[in-house]
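> heads up, no residue letters with this:
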């Protein structure tokens, strides 16, 4: 599939950004310590479901945020309250999606780890913008809440692009035999 050259240069620069390795290695160790129990890792990888659950879990915050954006564009008093609720649902549900993503990420190879690290960093910026959007809406500053929401949606869209690159170009989390790829013992530190 053809790809815009500027986007390809961007993703290649992330894949080869060895400057990220210290942060990547530190975060990877933290994830592996926190997700040490084998049963927890398998659940968060999606082994019982037959495929990774992170892609499924991101549908809730993204759906909520996209719906909030539509309501913000349509306007109206009732829509403002509903949009605030949807922004909140997105913020709350993003946490569990992130946890599953971190566990999947911790088992990747070096270039995938770098891309995944930037993917999560970008998405945390978007999540932060959405948190501020919800706060502004709660305080009655609907205009500021909408602007922060649109900024958040833009940022998480960039994060989504990187997640797609990670899955489809870098083949992260894809196995040849149809099994959910995961590290069964968490002991491997190579990448």
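Arrived safely. These figures come from a predicted structure and were not determined experimentally.
> CA only for contacts and neighbour counts going forward, please
Will do.
> ranges for the helices of the protein?
When secondary structure is read from DSSP state H, the chain shows helices at 5-15, 21-34, 38-45, 54-57, 59-74, 77-105, 110-138, 142-164.
> dump the ones you listed into a markdown table; add distance to residue 177 and mean neighbour count as well.
As requested, these are exported to a markdown table (distance: least, Cα to Cα, whole Å; neighbours: other Cα atoms under 10 Å):
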| stretch | distance to residue 177 | mean neighbour count |
| --- | --- | --- |
| helix 5-15 | 26 | 14 |
| helix 21-34 | 25 | 15 |
| helix 38-45 | 16 | 19 |
| helix 54-57 | 19 | 16 |
| helix 59-74 | 26 | 19 |
| helix 77-105 | 17 | 20 |
| helix 110-138 | 20 | 22 |
| helix 142-164 | 21 | 20 |
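> this is the other structure I want to compare:
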């Protein structure tokens, strides 16, 4: 077993077929690139994405309230703050996501899916940034164009989230291998 394989948790692959958790490329995608990405089997990227998702989803609620209110100033202000918080959180989540993506081998369906996930997230960040700029030009209300940009960005995030789930739950990127998972189901 090479030095690289010795650092990877899971079963030995000396005589095992190249499938499942014994496949070296798949095993490599389960191991963190750096400690800031989270420990083995517990990545920080899925935790970090809750900040922008929650902030941006809440901003849409504030937008709807602002569009319906007689005096939309408070809702418009809240929405601006939430979009800014979401952008800050998205930067942190992006760094963690890039660390996780860097472990996925090039030329694989998982890598292509991760790239689409990345492009959708960057597009959402750009659209929310543009929405925030438009909002800064009109502090008294929720500009309809800014709201529209936020809606489009949120729809893209929904697709991106589905792809992120596919990476983790279908292909097991940064998820512990089956031998480690089995520990949670064995009788004590």
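Alright, I've got the coordinates. What you are looking at is a predicted structure, and each value in this text was computed from that prediction instead of being measured.
> nearest to residue 170 of structure 1, of the helices of structure 1?
Proximity to residue 170 of structure 1 (Cα to Cα) singles out helix 110-138 among the helices of structure 1, at 6.6 Å.
> can you name every helix or strand that the closest one contacts?
helix 5-15, helix 21-34, helix 77-105, helix 142-164 (3 or more Cα pairs under 8 Å, 6 or more residues apart in numbering; DSSP states H and E).
> quick one: closest of the ones you listed to residue 125 of structure 1.
From these, taking Cα to Cα, the stretch that ends up closest is helix 142-164, at 7.1 Å.
> could you say what helices and strands that closest one packs with?
helix 59-74, helix 110-138.
> the inter-axis angle of the last one versus helix 21-34?
Orientation note: helix 110-138 of structure 1 sits at an angle of 80 degrees relative to helix 21-34 (axes from the mean of the first three to the mean of the last three Cα atoms, to 10 degrees).
> swap in the first one?
Regarding helix 59-74 of structure 1 and helix 21-34, their directions subtend 120 degrees when assessed with the same axes, to 10 degrees.
> which stretch of structure 2 lines up against helix 59-74 of structure 1?
Residues 50-65 of structure 2 are where helix 59-74 of structure 1 aligns, taking TM-score structural alignment as the criterion.
> got the helices of structure 1 as JSON lines, with distance to residue 176 of structure 1 columns?
JSON lines is the format used below for those (distance: least, Cα to Cα, whole Å):
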{"stretch": "helix 5-15", "distance to residue 176 of structure 1": "22"}
{"stretch": "helix 21-34", "distance to residue 176 of structure 1": "24"}
{"stretch": "helix 38-45", "distance to residue 176 of structure 1": "16"}
{"stretch": "helix 54-57", "distance to residue 176 of structure 1": "18"}
{"stretch": "helix 59-74", "distance to residue 176 of structure 1": "25"}
{"stretch": "helix 77-105", "distance to residue 176 of structure 1": "17"}
{"stretch": "helix 110-138", "distance to residue 176 of structure 1": "17"}
{"stretch": "helix 142-164", "distance to residue 176 of structure 1": "18"}
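> show me the contacts for residue 84 of structure 1.
Residue 84 of structure 1 makes contact with 68, 134, 137, 138, according to Cα atoms under 8 Å, 6 or more residues apart in numbering.
> under the alignment, what does it map to in structure 2?
Using TM-score structural alignment, residue 84 of structure 1 pairs with residue 80 in structure 2.
> then residue 99 of structure 1?
Residue mapping for residue 99 of structure 1 onto structure 2 gives residue 95, with TM-score structural alignment as the criterion.
> quick one: contacts for that match?
Residue 95 of structure 2 makes contact with no residue, according to Cα under 8 Å, 6+ apart.
> how about 10 Å then?
With contact set as Cα atoms under 10 Å, 6 or more residues apart in numbering, residue 95 of structure 2 has these partners: 36, 37, 45, 48, 101.
> on that earlier part again, closest one to residue 174 of structure 1 among the helices of structure 1?
Across those, closest to residue 174 of structure 1 is helix 77-105 (Cα to Cα), at 10.8 Å.
> which residue packs closest to the most centrally placed residue in structure 2, ignoring adjacent ones?
Residue closest to the average C-alpha location in structure 2 (Cα atoms, centre = their mean): residue 49, at 5.0 Å. When the adjacent residues along the chain are set aside, residue 49 of structure 2 lies closest to residue 93, with 5.5 Å between them (Cα to Cα, 6 or more residues apart in numbering).
> doesn't residue 43 make contact with that neighbour?
No - in this structure residue 93 of structure 2 lies outside contact range of residue 43 using Cα atoms under 10 Å: 11.0 Å.
> identify the contacts common to these two.
Counting by Cα under 10 Å, 6+ apart, the residues touching both residue 93 of structure 2 and residue 43 are 37, 99.
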